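**Q** Sequence and predicted model, in that order:
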Amino acid sequence: MKAGRTMGWLRWLVPAVLVMAWLGIAGVGGPTFGRLDEVSANDQASFLPRSAEATEAGDWQAKFRDSDEVPAVVVVESDTAFTPAQRGEAARLKAGIEALKLGSAVVGPIPSHDGKAVQFIVPIASSGELRDAVKELRDVVRPGAPDGMRAYVTGPAGLTADLVNAFGGIDGVLLLVALGAVFVILLLVYRSLVLPIMVLVTSMFALCAAILLVFGMAKLGWIQLNGQSQGILSILVIGAATDYALLFVARFREALTHTTHRTRAVLSAWKASFEPILASGATVIIALLCLLFSDLNSNKALGPVAAAGIVCALFAALTLLPAFMALLGRAAFWPFRPKLLPDDEHEPALVTGLEGQKGLWHGVGTLVSRRPRVVWIASVLLLLAASAGVLQLKANGVPQTDVILAASDAVDGQAALARHFDAGSGSPVVVVASEGAAQRVLDKVKAADGVGDAYLLAEGSVPITGAPGTPADPAVRDGRVLINATLNSAADSAEAEDAVQSLRASVKDADAGALVGGVTAIALDTNTTAQRDLAVIIPVVLVVILFILMLLLRSVVAPVLLVLSVVLSYGAAMGVSAWVFNGIFAFPGADATVPLFGFVFLVALGVDYNIFLMSRVREESLKHGTRPGILRGLGVTGGVITSAGVVLAATFAALGVIPIMFLVQLAFIVAFGVLLDTVLVRSLLVPALAYDLGARIWWPGKLSKEPGRLSKEPADVAGPAAREDGVAEGHTVR
């Protein structure tokens, strides 16, 4: 009696302790959401590797600056040439700008050649909050512009501020949209009020733990966090934790039809779901950590950030959710609580594998079993046709002015600059050369195609123009001089990148150690490095996933086919995405990192659903034989995996509310790809191919040698053994 009382206390105490522990984690991690800006950087240069030429040039450029300032460009334009009175009024605007004391001396007004615009160069000290400084500047410039004229704040500072503003919805709007979408889907799936809340609480607590872990890593300098990684982290944790929760809840519900003992049902569900959830989580974690092989800092940072999120989602799904279920029991499913089945209904006798199934999944199983070869060949042909669109994908980077999809004062200002000044004004190309080769390099720069003007820099950031009264000696740092060059093309255009490539080849003829950097060079090096990363990381991810699948399924053939199926699904998703981006959204292109991120997420997450399916198929095949096991596994997992796919697609689609082209494109690719994988690959292609091959799918494992039933043991939760509590049918169920 005493032992029974002790066990009763433990059944309540252990879940309660787990819930309290997670409450403590959420209590600390929740407030950390608002502090992520402290350890986040969104400037383009922070994405580059240390080895990039633009990075090295930027390091040298910093030595020539008296302070770490970011330039803003104020542009005032009119439809007609300025009158003398208007020029005087525009000049007086300088006093209002200088009164803000944002940084060092303001340069300007600089009139345009057509007389219809003036510009000011406003250095902004990086010690303060850049977004706030740009807002102050705009508040002065807009009302201070002459009547009938338009004023903009653009340049590197203006564009960065608008980019930060665009990311501003990540902590609020993004989470609300994602959680709202998941809640609605869960209500439809479970038709319960309590269970969706428990699943969402599990996801949110996992996110709080992930935020706390990521904040600590960033604070210690182990990772470099940016808004892009931050948004993906939130979506990934919510989606993954919900997927794992759906799998656990499905096994828990199944267990409750075989026993009245809530603790025994939780343990049975935990045992049944532990291996597929762990294998799924490990696959995604290791695939994400493969991003550490990237040369781009943004990719390299996303790996551990997202992996930390999956770790927290995994632990929450395997500890917090089981604790909730142990405390709630059948009440979690109210008002449609699972009923205890009679002993003779626990496990239908299987001949085809379709026994006991009805509705959609009975129809899918029937189709797969009757025409397996037709089904998988038709699926492959459909995916190949969709993959043809990959040839239309323009993933060579996009101009910085096209990255922000919302209204942007800085983007409008860049257009105004291009109308009246050299298009590259405000974002010069930076050339670092040795002191002895300064003049030769300067001559090469001035003669280069696409360069409008160039000058050596003297002390105090004063240009050496050759005009009377200007300093004659250039500034020298450790035997190096600095040359600024203004391009004829906009700094973020393809023409500007071509000019930088040509310039790099040209200046090295005069000085082998010369470096070319600046905004355009940063974009160019980012795109080049991203394409290199794609070629390096994709094979590594595939090998890692293949190895994990071999360990899980104890087979070689099945893992190879599963990996090939998700690669084909990825190709189809990218092909359809290319058609949508070009034909519907009319995007000018795609960020060079989009194919890599799309691959990592789609392949890792696509394998997830195949793991959920094939782990159950293997379990059923051990009891009933391969072909009946395939149909049985497809039927019992069909609903939960489809629900998981819809949830994950909805959470990634929520990224589309952030007006950043990269995130909108990634949202569509992953959402569409996950649905394609769930509906076509996992529901038709994989089962039909496995059914066609039969027991050969398990080669060289035991199942491939003995296609009949290997074991007639009942399931863990089936049969009279599950009724050790002695509660007879019809008694009160907890």
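**A** Noted; the coordinates are in hand. Numbering: from 1, shown residues only.

**Q** switch to C-alpha atoms for all contacts and neighbour counts from now on
**A** Noted.

**Q** Could you look up the SS state of Val118?
**A** In terms of secondary structure, Val118 is strand; the call rests on DSSP: H, G, I helix; E, B strand; the rest coil.

**Q** how near is the closest residue to it other than its chain neighbours to Ile235?
**A** By the measure of Cα to Cα, 6 or more residues apart in numbering, the closest residue to Val118 outside its immediate chain neighbours is Pro111, 4.3 Å from it. When Cα to Cα, to the nearest Å is the yardstick, Pro111 and Ile235 sit 48 Å from each other.

**Q** before we move on, what about Val107?
**A** Summarising the geometry, the distance separating Val107 from Ile235, computed by Cα to Cα, is 44 Å.

**Q** Tell me which of the two has more neighbours.
**A** When neighbours are counted by other Cα atoms under 10 Å, Val107 and Ile235 differ, and Ile235 comes out ahead with 26 against 13.

**Q** just checking, that one touches Ala649?
**A** No - in this structure, Ile235 sits apart from Ala649 without contact. The criterion is Cα atoms under 8 Å, and the distance is 10.1 Å.

**Q** Can you classify Ala433 by secondary structure?
**A** For Ala433, the secondary-structure state derived from three-state DSSP is strand.

**Q** residue contacts, it?
**A** With contacts defined as Cα atoms under 8 Å, 6 or more residues apart in numbering, Ala433 is in contact with 441, 480-483, 511, 513-515.

**Q** Wait, a helix at Asn484?
**A** No - following the definition three-state DSSP, Asn484 is strand and is not counted among the residues of a helix.

**Q** What about it, how many residues nearby?
**A** For Asn484, the number of neighbouring residues by other Cα under 10 Å comes to 22.

**Q** Please compare the first structure with the one that follows:
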Amino acid sequence: MRRIAVPWGVLALWVAVLALAGPFAGKLGDVQHNRAVDYLPASADSTQVAKIQDRLPGGETTELVLVYHREGGLSSADRAAAAEQVADIDRKLSLVRTPEGVPSRSGDTVMYPVASTGPGQDEKARDAFVNDVRDLAHDTGAGLSVDVGGPGALATDASEVYQSLDGPLLYTTVAVVALLLILIYRSPFLWLVPLAVAGVADFLSMGVAYGLNQAFGTTISGQSQGVMTILVFGAGTDYALLIVARYREELRRFERPYDAMRAALRGCGPAVLASSATVAAGLLCLLAADLNSSRGMGPLGAVGVLCALVAMLTLLPAVLVLLGRRVFWPLVPAFGSRPKERRSLFTAMGSSAGRRPLTVLGVGAVLLGALALGAFALPGSLKQEDSFTDRPDSVVAMRTLAAAYPEASSQPITVIAPTGKATEAVATARDTDGVTDVTRGRSGSGWTEINVVAKAAPQTAAETATIEALRDGLDGRGAYVGGPSAEQLDLKDTNARDRLVVVPIVLAAVLLILVVLLRSLVAPLLLLAAVVAVWGAALGIGGLVFGPLFGFEGTDPGLGLLSFVFLVALGVDYGIFLMHRMREEVLGGAPTGAAALTALRTTGAVIASAGLVLAATFAVLTSMPLVQLVELGFVIAVGVLLDTFLVRTYLVTSASYALGRKVWWPGPLSRRLPGAPAAPPAEEPALTRTP
């Protein structure tokens, strides 16, 4: 009776949980923020500028640039039509300011900087305002084009891209995972079960993420929400592969599915728990980051992994038990049967690593080191206008401006100064090298807004030098320097700081967990060295293809840190499965070299399947229209593949074979003498390959 009651009870509990999470999951998109300033730490100058602007009359300003252009030169009729159109926009939308048009020296372009405080800091209101301007700023005649650019337009285009990610990202991920599961299981039904359970876990994670935002103010961005979905399906499917493989094995030993599932969970459950805890702990180290976007991604990633874990350890077993053996059709594991003996690819690979371990280890290390050198070819920091894989209206406008006005910036730098020191701040700004124009803007709440125009183009080295000179000159006067270019500079600087802080914490946390799990120091250091080498090689491959092959003109400043955290956490995840099996064999009396080969032979296929699924889910990000997502997905997918098919298969196995008992130093296994009685096998997972 219990064999039926328990699975049905688990299903009923999940129905209740989903009913509670449902209203919150649907609200996650409402708390998503994708402004650059939302990512920054509270201490950044540009963050202070944005907060003070919110308190000024009208609130935050949405700044745009209307760019009128005709190849071969503007006619007098073109200039008159442009001026009339801008005036019409001003009448209908009540712009803050509508200066005279600024013609280019080449005579083929005229720009009109315009702004509005109407939207304030409401992203939806800002997007509506920008789109209203675009509707009114239509082409006025054959050959005369008009594009809407500026910080507000770039922010709107980025926001619309992020808001459009949820559907395509989810559908593409589901399709990729479904295809791989069909190929792995070779069953018309079985693949549906883990996929459906992963979908349930994703729904739950959305509800939990919304709760975190409401309770603790956790930053939710389009990037972090997308990565959470990837982790739910990727990590969840990995856990499902391990559980289903062990369950299939136990069905040959137990007549009743309920008993077989209990044995399967006792066998592989500890390894799944340990690996998920390691991934979650690694991701939570991002809480030490100063950047809001990185700090928010840590909890969201951990939520995704833990929701996937809970679903795969409870809901998946319940559904499989209720469906019985027939879910494996046509390859049904019969009670008392034995799987067909096949020569495993991983047996051959392990044997080659065991014959010449030092040679394999040396060649692999040289290969990874050579690939890592490609990181020096990574393009410089990604500009805001280069963050799209295609060219929206705002990017077209900004590139037209860059070509038509090479001698001046089209994007002002914003200085906020105490009203009592505004005159002094204006004088300091005018005396700063690289500044071409300074004007006073709004005042209120004890602050004055000052607009500074640099000679250099936005987000260039010369403009960065001007911003830094402004900050140096205004230091001690209570003034702050902000604006889009300053925000990008603060993003870069904060990411650099976070790498120095978070990377050691991740390494220390993961090392500590591995030492406790493996009761060794050498084996954890070996695994950590392997995943760090994989990270360097994956970044190097990115450096070789991002510019020449993908045509990217910059690298996201957060790529190094985020890819490091994910690859270390996920790479060690697979290392745990391999080392657990190896340790089990050693406890059974096998020499470490033979144990390494046995572990590879018995776990290789399952780990390879899991690695393929995880790499494929992150590869889904490469189909998204934002450069930072493409870069992150590419580096992680390549890193997972390198880890699965090179590092785990050859390098860790050959290193373990070469080190022998020393790999377990200083634990008791390192001191066991050959021929000594073996300790009884521990209750640890015995992972097997998928038949």
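**A** That came in fine, so what should we check first? Just so we're clear, the structure is a prediction, and the values are computed from it rather than from any experiment.

**Q** Now render the contacts of Ala433 of the first structure as CSV, adding secondary structure, neighbour count and distance to Gly575 of the first structure.
**A** Written out in CSV, the entries for these read as follows (DSSP: H, G, I helix; E, B strand; the rest coil; neighbours: other Cα atoms under 10 Å; distance: Cα to Cα, whole Å):
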residue, secondary structure, neighbour count, distance to Gly575 of the first structure
Val441, helix, 25, 45
Arg480, strand, 19, 48
Val481, strand, 24, 48
Leu482, strand, 28, 45
Ile483, strand, 25, 44
Asp511, coil, 18, 44
Gly513, coil, 11, 42
Ala514, coil, 23, 41
Leu515, strand, 23, 38
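
**Q** what comes up buried for the longest helix seen in the first structure?
**A** Of all the elements of type helix in the first structure, the one with the most residues (DSSP state H) is helix 519-553. Going by neighbour count (16 or more other Cα atoms under 10 Å), the buried part of helix 519-553 of the first structure is 519-531, 533-534, 536-538, 541-542, 545-546, 548-550, 552-553.

**Q** Just want the most central residue of the first structure.
**A** To find the centre residue of the first structure, average its C-alpha atoms and take the closest one (Cα atoms, centre = their mean): that gives Ile232, at 3.8 Å.

**Q** In which helix or strand does the residue mapped onto that one from the second structure reside?
**A** Alignment of Ile232 of the first structure against the second structure is given by TM-score structural alignment, with Val227 as its counterpart. Secondary structure assignment for Val227 of the second structure, by DSSP states H and E: helix 222-251.

**Q** cool, Val75 of the first structure as well?
**A** strand 69-77.

**Q** Off-centre distance for that strand?
**A** Put simply, strand 69-77 of the first structure sits 32 Å off its chain's centre (Cα atoms, centre = their mean, to the nearest Å).

**Q** Remind me what it packs against, helices and strands.
**A** The criterion is 3 or more Cα pairs under 8 Å, 6 or more residues apart in numbering; DSSP states H and E, and the helices and strands that strand 69-77 of the first structure contacts are strand 117-125, strand 150-154, helix 155-166, helix 409-420.

**Q** hey, which of those is tucked in deepest?
**A** Highest mean neighbour count of these: strand 150-154, a mean of 26 (counted as mean count of other Cα atoms under 10 Å).

**Q** now that one against strand 117-125, angle please.
**A** 30 degrees (axes from the mean of the first three to the mean of the last three Cα atoms, to 10 degrees).

**Q** Tell me the counterpart residues of strand 150-154 of the first structure in the second structure, please.
**A** Structural correspondence for strand 150-154 of the first structure: residues 145-149 of the second structure, per TM-score structural alignment.

**Q** Likewise for stretch 261-277 of the first structure?
**A** Following TM-score structural alignment, the partner segment of stretch 261-277 of the first structure in the second structure covers residues 256-272.

**Q** now do stretch 189-200 of the first structure
**A** The aligned range for stretch 189-200 of the first structure in the second structure is 184-195, by TM-score structural alignment.

**Q** Figure out how far the matching stretch is from the centre of its chain.
**A** On the basis of Cα atoms, centre = their mean, the separation between the geometric centre of stretch 184-195 of the second structure and that of its chain is 28 Å.

**Q** and what of stretch 239-256 of the first structure?
**A** Relative to its parent chain, stretch 239-256 of the first structure has a centroid offset of 24 Å by Cα atoms, centre = their mean.

**Q** And for stretch 576-592 of the second structure?
**A** 34 Å.

**Q** which residues in the stretch 51-200 of the second structure form helices?
**A** If DSSP state H, counting those that start in this stretch is used as the criterion, the helices of the stretch 51-200 of the second structure fall at 76-93, 123-136, 151-163, 166-185, 192-216.
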